[in-house]
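K.L.:
below is the sequence, then the predicted model.
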Amino acid sequence: MNLKSCEEKCLRDCSCVAYTNADEVKESGCLTWHADMEDIRTFENVGQDLYVRVDANELARYERKHYGSLGKKGMMTLIVISICLITFLVISFLCWFVIKNRNQAKRMHGEFFFDGEDNSNLTLFDLKDIIEATNNFADANMLGKGGFGSVYKGLLKDGMEIAVKRLSKYSGQGIKEFRNEVTLIAKLQHRNLVRILGCCMDGEEKMLIYEYLPNKSLDSFIFDQAKKLQLDWRKRFYIICGVARGILYLHQDSRLRIIHRDLKASNVLLDLAMNPKIADFGMARIFGGDQTEANTNCVVGTYGYMSPEYAMEGIFSIKSDAYSFGVLLLEIVTNRKNSGYYDDITSTLVGHIWNLWRESRAMEIIDPSLIGDPCLEHEVLKCIHVGLLCVQEYPTDRPTMSEVVFMLDNDSTLPHPKQPAFLFKKTNCDDSNPSISEGVNSVNEMSTTVIEAR
């Protein structure tokens, strides 16, 4: 007989007061007690369960004494319900706390960047997605570096190629410049401006996510002896006109009047079809509708591209960008850097071209592969003429970008350029210092201009 059968047997017998297995090891057999119980069995180092019949009223009194009016089952039920309720409340609180902090972080993130303005086209990327896309910022994916940090090529999970501009911890650019570029470029839509997809900010990591342009920057073509051959005159003129239209859009046609302040060859990117796209708006400034110039105590930009009034007095305007465009135009035409050395080692590219222009020898500095066709020669000379008009010393003498675009697109009589600024430079500079000899790095703090009075 098993234990269950033994229980049923005892319950059918009114005189049975307890039962258990006869063989506790095999859990078989049935042993019952009747009348008064007396323990007559001895066990060594082992116990045995004994099931005792108890009067219902006596059991109820026992439960009330130990468990209160609810009884044992009621108390256990109450305890289970209480535990479940407490667990539910704790989980609910934790979920609320997490969601609240996440929303607050997103709200603060959005307010920090956008000041409540609509930038719905921008995406806030997670750091882990950017790390995965760039293979943890592998050197093989690095596209280039500058004063701000490095740029990496990335591939998102959906197959889209991106360019990640990662701000260096030691860069002179900081939160202000980072926020400036995000909020500024998000509002701009033009075929000759690089398109920003979003940003990522996690702790000390600050990154801007751009569309990927496979041909990289303009300076990698015009200053490279092999790759410059890929740019015939038609492509160069197309790039010049595209950059001019992009700057004109910033100055006049966008809903914000923007001064770029760091226009140079490395900040002009090229897509697969060699369309130029102006990039790097970290140092740009917004002007009011009627504002024409402003003053700053912190001069930013790149040596060789700064206008004289900006480099020496901190005054910048749309004519400052016109000056930078003039330098860039002359570099595109000649394949030479403004900071390089020429026949007179103290002369800049602008000064050297000015000297040749006065002697009607400007075509001598042009790459022979670009000339030969008289029509092209006329167009090249026109571009040099426009470039010299843009780099004149006084802002009032320089053309606006709308006038520049008109002069490039039309054959018209151009005014005679006046003597440019910054014709000479010191010769005691360390040529090994790329920030001075090459003029490729942006100046993010107060600058000292390498000039010499005429």
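P.N.:
Good, I have the coordinates.
K.L.:
going forward, measure contacts between C-alpha atoms and count neighbours the same way
P.N.:
Fine.
K.L.:
how much space between Ile366 and Arg234?
P.N.:
15 Å (C-alpha to C-alpha, to the nearest Å).
K.L.:
what about those two, which has more around it?
P.N.:
Legend: neighbour count by other C-alpha atoms under 10 Å for Ile366 and Arg234, higher for Ile366 (17 against 11).
K.L.:
quick one: contacts for the more buried one?
P.N.:
By C-alpha atoms under 8 Å, 6 or more residues apart in numbering, the contact list for Ile366 reads Val333, Thr334.
K.L.:
one more: the one 4 residues further on?
P.N.:
Leu370 makes contact with Asp232, Trp233, Leu376 under the criterion C-alpha under 8 Å, 6+ apart.
K.L.:
let's bring in a second model and compare:
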Amino acid sequence: MSSFYKQETPSPAPPPLNGISNAESLQFDLNIIREATNDFSDSNKLGQGGFGVVYTGTLANGQAVAVKRPYVDLGQGNQEFKNEVLLVARLQHRNLVRLLGFCLEGRERLLIYEFVPNSSLDHFIYDPVRRSQLGWQRRQKIIGGIARGLLYLHEDSQLRIIHRDLKASNILLDTEMNPKISDFGTARLFAVDQTQDATSRVVGTYGYMAPEYAMHGLFSVKSNVFSFGVLLLEIISGKKSSRFCNGNTTEGLLSYVRKYLSITLLSLKNFRERVADTNSNESWREGTPSDLIDPNLVDGSRTEMLRCVHVGLLCVQEIEADRPTMGTVVLMLSSYSTTLPLPSRPAFILPSIPEFDTAPQVMVTHSNRSEDREIQESVNEASITELYPR
């Protein structure tokens, strides 16, 4: 295991493209941002995360913006800021949030983004009332948009980007409910021929992290695929990845998934035939994959929903090599003539635990010696708790 724990090397130098190389064209004056956000008024606060606060604002020309203000006292604040600017300024895709500029004055490190009006995905899928606003067609569109955004990051952009913190709160929704991947503060840039890397500083969110990353610090495009699979299952089921109430206990989503697969003795062996023969109105017996579907999804094709469940299960397989690429995922979601393989067991099968109000969340820095581990508390749910190999 120690071979995976090495000092995190700097990302490869980005190619000399227009944008951040001409940083002056993207730089905002601090006074302009103060005026736009009413001097960072609490009434303008949109949200708060592990690395900073986000404010809404209006520029003098009437354009609505979102301003991310990182915490200046975090040890990694400057590095996260530089990382996000270098990466996001080069990324142009309809399913990625667009960086408009930045501000560097004194202790202020500000990022100015396009304003995405419908907040983030977690405000919908975790809320029993708002979740009803997401019918099957909207959820399909959200799933497909996230998949295409990740495919762009992995294969189609001039840079290969590993996000490392893909989760519902980092998916923003525009006026048409199109998804936009946001928050690249912990993203890593890969060289063109690079397939994986390892880090001594594991950051991310509990419940979304691939086992090889959480336990060994090893990350790749397949660790993003795992996170996407968890997110897809959340969208379909309406349940939180890390914990949700199930009777008198709380349990993780993948544990819940595994339980239903066990009940049917992994009867996904007959899953493809069932889906092929099932119409949208047929009821499925208890203990089948349809139990993973949000009861709010009363309209829409059951076949399409169950196929999405199947794709999600393929993405969260424990063994990295078994997971599909995002290119394959996009194909499986868009082409119903593609036969899907049977998934192996999901990773992170955790026991149910008594329900409590808040889960302890920490950010962990690994070193080569276990006694040198440094644990830093996070200000919210945004960072990963430390996990050990089984």
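P.N.:
Received the coordinates, thanks. Treat the numbers as computed from the prediction; the structure is a model and nothing was measured.
K.L.:
and the TM-score between them?
P.N.:
Remark: TM-score between the superposed chains equals 0.80 [TM-score structural alignment, normalised by the length of the second structure]; 335 aligned residues with a C-alpha RMSD of 2.5 Å.
K.L.:
hmm, which of the contacts of Leu370 of the first structure are common to the second structure?
P.N.:
Here is what carries over to the second structure from the contacts of Leu370 of the first structure, by both residues aligned by TM-score structural alignment, their matches' C-alpha atoms under 8 Å: Asp232, Trp233.
K.L.:
list just the nearest of the contacts of Leu370 of the first structure to Gly314 of the first structure.
P.N.:
Trp233 (35.9 Å; C-alpha to C-alpha).
K.L.:
find the nearest non-adjacent residue to Ser447 of the first structure, please.
P.N.:
Val299 (5.8 Å; C-alpha to C-alpha, 6 or more residues apart in numbering).
K.L.:
Gln48 of the second structure versus the most centrally placed residue in the second structure, what's the distance?
P.N.:
The second structure has Leu166 as the residue nearest its centroid, 1.6 Å off, counting by C-alpha atoms, centre = their mean. For Leu166 of the second structure, the distance to Gln48 of the second structure equals 16 Å [C-alpha to C-alpha].
K.L.:
over to Leu189 of the second structure?
P.N.:
25 Å.
K.L.:
more neighbours: which of those two?
P.N.:
Neighbours around Leu189 of the second structure and Gln48, counted as other C-alpha under 10 Å, are more numerous at Leu189. The numbers are 20 against 16.
K.L.:
so what does the more buried one match up with in the first structure?
P.N.:
Structural correspondence for Leu189 of the second structure with respect to the first structure (TM-score structural alignment): Ile286.
K.L.:
I'd guess Asp411 of the first structure is in a strand, am I close?
P.N.:
No - under DSSP: H, G, I helix; E, B strand; the rest coil, Asp411 of the first structure falls outside any strand and is assigned coil.
K.L.:
okay, now it: neighbour count?
P.N.:
Neighbour count of Asp411 of the first structure, defined by other C-alpha under 10 Å: 11.
K.L.:
do you know how far it is from Gly246 of the first structure?
P.N.:
Separation of Asp411 of the first structure from Gly246 of the first structure (C-alpha to C-alpha) stands at 21 Å.
K.L.:
ok, Leu11 of the first structure next?
P.N.:
In terms of C-alpha to C-alpha, Leu11 of the first structure sits 99 Å off from Gly246 of the first structure.
K.L.:
next: Gly159 of the first structure.
P.N.:
29 Å.
K.L.:
more neighbours, these two?
P.N.:
Taking other C-alpha under 10 Å, Gly159 of the first structure and Gly246 do not tie; Gly246 has more neighbours (21 against 9).
K.L.:
and that one, what pairs with it in the second structure?
P.N.:
Using TM-score structural alignment, Gly246 of the first structure sits opposite Gly149 in the second structure.
K.L.:
try Ile162 of the first structure
P.N.:
Match for Ile162 of the first structure (TM-score structural alignment): Val65.
K.L.:
are we agreed that its match is in a strand?
P.N.:
Yes - counting by three-state DSSP, Val65 of the second structure is part of a strand.
K.L.:
count the residues that sit near it.
P.N.:
22.
K.L.:
hmm, it is touching Glu114, no?
P.N.:
Yes - between Val65 of the second structure and Glu114 there is a contact at 5.0 Å, judged by C-alpha atoms under 8 Å.
K.L.:
pull the contacting residues for Asn38 of the second structure.
P.N.:
Counting by C-alpha under 8 Å, 6+ apart, Asn38 of the second structure makes contact with Asn44, Gly57.
K.L.:
so where does it fall, helix or strand?
P.N.:
Using DSSP states H and E, Asn38 of the second structure falls within no helix or strand.
K.L.:
ok, the alignment partner in the first structure of it to Glu205 of the first structure distance?
P.N.:
Structural alignment (TM-score structural alignment) places Asn38 of the second structure against Asn135 in the first structure. For Asn135 of the first structure, the distance to Glu205 of the first structure (C-alpha to C-alpha) stands at 16 Å.
K.L.:
number of residues surrounding the residue nearest to Glu63 of the first structure when sequence neighbours are not counted?
P.N.:
Nearest residue to Glu63 of the first structure, sequence neighbours excluded (C-alpha to C-alpha, 6+ apart): Gly71, at 5.1 Å. Residues within reach of Gly71 of the first structure, counting by other C-alpha under 10 Å, total 18.
K.L.:
so the nearest residue to Tyr152 of the second structure once chain neighbours are set aside, which of the three states?
P.N.:
Spatial nearest neighbour of Tyr152 of the second structure, chain neighbours left out: His93 (7.5 Å); criterion: C-alpha to C-alpha, 6+ apart. Three-state assignment for His93 of the second structure (three-state DSSP): coil.
K.L.:
so His93 of the second structure sits against Arg148, correct?
P.N.:
No - using C-alpha under 8 Å, His93 of the second structure is not in contact with Arg148, being 9.1 Å away.
K.L.:
the two: which has the busier surroundings?
P.N.:
More crowded of His93 of the second structure and Arg148, by other C-alpha under 10 Å: Arg148, with 21 against 16.
K.L.:
which stretches in the second structure count as helices?
P.N.:
30-36, 77-88, 122-125, 136-151, 211-216, 221-237, 253-263, 271-277, 302-315, 326-334 (DSSP state H).
K.L.:
actually the stretch 1-150 of the first structure, not the one I wrote
P.N.:
3-12, 56-67, 71-114, 127-133 (DSSP state H, counting those that start in this stretch).
K.L.:
what's the closest of those to Asn433 of the first structure?
P.N.:
Here helix 127-133 is closest among those (C-alpha to C-alpha), at 32.2 Å.
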